[in-house]
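Participant: whatever this is, show me its structure:
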Amino acid sequence: MVLSFSRLKTRVSLSALFHLNGSVFPFATKVALPCAGVAFLLKYGELHGWPILCDFLSQTEMDSTVYNAFSTLLGILVVFRTGQAYNRFWDGSTLTHQMRGDWFDAASSIISFTRTSKADAKKLWEFRQIVVRLFSMLHALSLAELEDDDDEDDDRWAYRLRVIDGTGIDVGSLKALKKAECKVELVFHWIQSIVVSSIDCGIMSAPSPILTRAYSELASGMVKFHDCLKIARIAVPFPYSQATLMLLVMHWLLTPFVMSLGTQTATVSCILTFVTVFILWSLHSIAIELENPFGADANDLDVHDMQHDMNNRLLLLLDPISAQLPSLSGQHVQDHEYLLSMERERVMPAFDTLWRNLATEVEQGADIKRGRRSLTQLKRGSFMAKKSSSQVSLTDYQKRVQEALSSPENNKKPQWQFFMGRILSSGWMTVPC
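Facilitator: Sure, this is the predicted structure:
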């Protein structure tokens, strides 16, 4: 999770300078301190007339112009690599958000295309339920696939991402998914196959040209996923990284001698050496941190928050409130000129005005907000995925499922009739007699 300075106040932003989790300062300090110590000793020995050191420095001649040209070349290389790493990080963030948007668009389209279906209500309910679960699994598996492949397949922490009612899928499919090498592609194929099968069953009632939109969005999300794989799997070319590291080491060795020859006191030599080395190695460390935005490091993308957002949006598709179509209240203004006049005079009501005038509280949007990271988490700069204790055990989850299934309200009718009754009462669809 990236530390969001834009969400913090000024005092918090300044205090963030002293937080070490996810910072490159500790590593750069470890590299710069020995170099600064050597520069201090060289200048101190020269000023106090150490014989061996004075003889060595008297034989050492180095033109400052050569060192400045070398430092400039090294700075250009390090800055260029840091820029490339930032572009990779930003592209990874953009592609994952676009992937999530494409797949939610595809899920929304698939469920919307069943609105005018004349199929059995139970089949419609089961179709919508399995589509939402498969899209949740597809998104979670894609984020797990993007993780660094240093760990074994079963040890990837991204497999701890929550999916919508994973136990609702049959055991045979879950076993096949666990054994599959290409898990994302398998779930992707399942979704397409289920949609094709639903056409023959009459569940998907939209014309074929309209159904193409869902397939297009589904495929577009898959393209974004493979673009993310390119960033996760293809590292920066090794010769470029090797050359940059070699120049950094040479700069680390030369800087103490140059600073001791060009300064008057040991303290100034130490400070200038530390600052010069610290800046270059900090930029180098930043490039390493940003080259791959997928993983469990402090500066990687918060995939837990991404999966949480995706699950919330998918569950919204099953909510009868989202299925209820808007209609005019009977107190609407029909005169276009009058509406245009009110807009020009800036007297149109805002959402806060509308919600304050409602007789009842708004059930969606105003009261139910996506969970934001706390201020403490923002200060820490990491969500500590590997030490997360928020994972619910399968036993506790199954107990809650059994309690929900055994509740008196649900025992009155089968589950599909219970949910379809809510949907029908909301006016989403009309099942023919």
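
Participant: switch to C-alpha atoms for all contacts and neighbour counts from now on
Facilitator: OK.

Participant: distance of Gln59 relative to Leu53?
Facilitator: Distance, Gln59 to Leu53, using CA to CA, to the nearest Å: 10 Å.

Participant: compare with the first, here's sequence two:
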Amino acid sequence: MIDYGVKAGQPNWYLAFQLTGSVFPRCFMVVFPLALLAVGLKLLHQHEVFGKGKEDFVAGFYFLLDGNPWSGFSGFVTFVIVFRLSAAYSTYWAAYTTTNGFLGDWSGAAASAVAFCRGTGASDAEVEAFLQKVIRLFSMLSACALQELSPRKSHQVWGLLTLNSGGIDKTSLATLDGSGQRVDLCYHWIQQLIVDSQRSGLISAPSPMVSGMLGELSSGMSKFGDAKKYEYIQAEASSSSQGILGIYLSANLDGYLKVMASGFCKENQVE
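Facilitator: Here you go, the predicted structure:
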């Protein structure tokens, strides 16, 4: 998760230049050297380093006098920027929807676990102990899932806040802390707790309703798996988009290649 909130004493425009979640620092590293190269070429062209006219122009730099390659390249860059922004916008909302989807499923499953304890024949102390434990496990499940999706190293090391995880025994916490599959471990703990509570009579709901709650819990895990692909897998352009991009690239570079070829022919006196 990326924190886009403005901190105290910082102006709003500071968010555009922060290192986390902003494209400007990385774009600057790419664009700034190219801008310096463009300025250098322009200065050399103004000082007639490459020649005064088309006849005595240095081979390879003849295209500086022709505007067709530049207009074609500008159109190509515009197309790529619009395409990539559209793909990034779609990916962002897909990831946002999927993340809220598994959190919503787990929240619904936790609410069902609490509701199923009403009308049970167990003592108040047993019900209270079950509720305290299951809510903490759901909190740890959500925190571990968001921690795994977070790009921040501080979240990976220190984790996220939970609802008083100290209420869980130290052995279980040590096992969770040393596990490489924390989300799956919390998921199995919750499943086992629900099944054991139903068998002991602590949960008074019928079996089909409990199965529905476990299905909701499983649905959240499935959506969590979908959310992980947005974190670990780079989105690739579809085949149709690649075809359109290739056609557009070929059409716009055609003018540039013709100019370069004409310069080569003039230099080598080829008709």
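
Participant: over which residues of structure 1 does stretch 93-113 of structure 2 lie when aligned?
Facilitator: Alignment of stretch 93-113 of structure 2 against structure 1: residues 90-110, by TM-score structural alignment.

Participant: let me see the contact set for Ser4 of structure 1.
Facilitator: Contacts for Ser4 of structure 1 (CA atoms under 8 Å, 6 or more residues apart in numbering) come out as Leu378.

Participant: on that earlier part again, and the match of stretch 93-113 of structure 2, what's buried?
Facilitator: 91-93, 95-96, 98-110 (16 or more other CA atoms under 10 Å).

Participant: between Gln59 and Leu53 of structure 1, who's got more neighbours?
Facilitator: It is Leu53, of Gln59 of structure 1 and Leu53, that has more neighbours when counted by other CA atoms under 10 Å, with 17 against 9.

Participant: tell me which element the more buried one is part of?
Facilitator: helix 51-59 (DSSP states H and E).

Participant: mean deviation, the helix or strand that that helix is followed by versus structure 2?
Facilitator: As assigned by DSSP H and E, the chain's next helix or strand after helix 51-59 of structure 1 is helix 64-112. Average distance, helix 64-112 of structure 1 versus aligned residues of structure 2 after superposition (mean CA distance after the TM-score superposition for structure 1): 1.9 Å.

Participant: now do the following helix or strand past helix 64-112 of structure 1: which range of structure 2 does it align onto?
Facilitator: Next along the chain after helix 64-112 of structure 1, taking DSSP H and E as the criterion, comes helix 121-145. Using TM-score structural alignment, helix 121-145 of structure 1 corresponds to residues 124-148 of structure 2.

Participant: which residues sit against the matching stretch?
Facilitator: For stretch 124-148 of structure 2, the surrounding residues in contact (CA under 8 Å, 6+ apart) are 1, 103, 106-107, 110, 113-114, 117, 155-156, 159-165, 167-168, 182-183, 186-187, 189-190, 193, 202, 224.

Participant: wait, Phe225 of structure 1 sits on Thr96?
Facilitator: Yes - using CA atoms under 8 Å, Phe225 of structure 1 is in contact with Thr96, at 7.2 Å.

Participant: chain center to the match of stretch 93-113 of structure 2: distance?
Facilitator: Chain-centre distance of stretch 90-110 of structure 1: 12 Å, with CA atoms, centre = their mean, to the nearest Å.

Participant: can you check stretch 252-259 of structure 2 too?
Facilitator: Taking mean C-alpha positions (CA atoms, centre = their mean), stretch 252-259 of structure 2 and its chain are 37 Å apart.

Participant: outside of it itself, list whatever touches it.
Facilitator: Tyr62, Phe63, Asp66, Asn68, Pro69, Gly72, Phe73, Gly75, Phe76.

Participant: stretch 42-58 of structure 1 too?
Facilitator: Here stretch 42-58 of structure 1 makes contact (CA under 8 Å, 6+ apart) with Pro256, Phe257, Ser260, Leu261, Thr265, Ala266, Ser269.

Participant: could I get the residues you listed as CSV with neighbour count?
Facilitator: Output for the contacts of stretch 42-58 of structure 1, formatted as CSV (neighbours: other CA atoms under 10 Å):
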residue, neighbour count
Pro256, 26
Phe257, 22
Ser260, 26
Leu261, 20
Thr265, 14
Ala266, 21
Ser269, 28
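
Participant: run a quick neighbour tally on the closest residue to Thr91 of structure 2 other than its chain neighbours.
Facilitator: Spatial nearest neighbour of Thr91 of structure 2, excluding adjacent residues (CA to CA, 6 or more residues apart in numbering): Tyr230 at 7.6 Å. Tyr230 of structure 2 has 17 neighbours, counted by other CA under 10 Å.

Participant: what's the distance between the residue of structure 1 most remote from its centre and Phe257 of structure 1?
Facilitator: Largest separation from the mean C-alpha position in structure 1: Pro51, at 59.6 Å (CA atoms, centre = their mean). Per CA to CA, Pro51 of structure 1 is found 17 Å from Phe257 of structure 1.

Participant: which one is Pro69 of structure 2 nearest to, not counting chain neighbours?
Facilitator: Pro69 of structure 2 sits nearest to Tyr256 (CA to CA, 6+ apart), 4.7 Å away.

Participant: isn't the residue nearest to Thr91 of structure 2 right up against Ala95?
Facilitator: Yes - if you go by CA under 8 Å, Tyr230 of structure 2 and Ala95 touch, sitting 6.4 Å apart.

Participant: tell me, how many residues neighbour Met342 of structure 1?
Facilitator: Met342 of structure 1 has 13 neighbours, counted by other CA under 10 Å.

Participant: er, Gly215 of structure 2 I mean
Facilitator: With other CA under 10 Å as criterion, Gly215 of structure 2 counts 14.

Participant: what residue in structure 1 is paired with it?
Facilitator: Counting by TM-score structural alignment, the partner of Gly215 of structure 2 is Ser216.

Participant: need the contact list for its match.
Facilitator: Ser216 of structure 1 neighbours (CA under 8 Å, 6+ apart): Ala106.

Participant: swap in Gly72 of structure 2?
Facilitator: Asn252, Leu253, Gly255.

Participant: mind doing that once more with 7 Å?
Facilitator: Asn252, Leu253 (CA atoms under 7 Å, 6 or more residues apart in numbering).

Participant: that one and Lys229 of structure 2: what is the separation?
Facilitator: 36 Å.

Participant: try Lys223 of structure 2
Facilitator: 10 Å.
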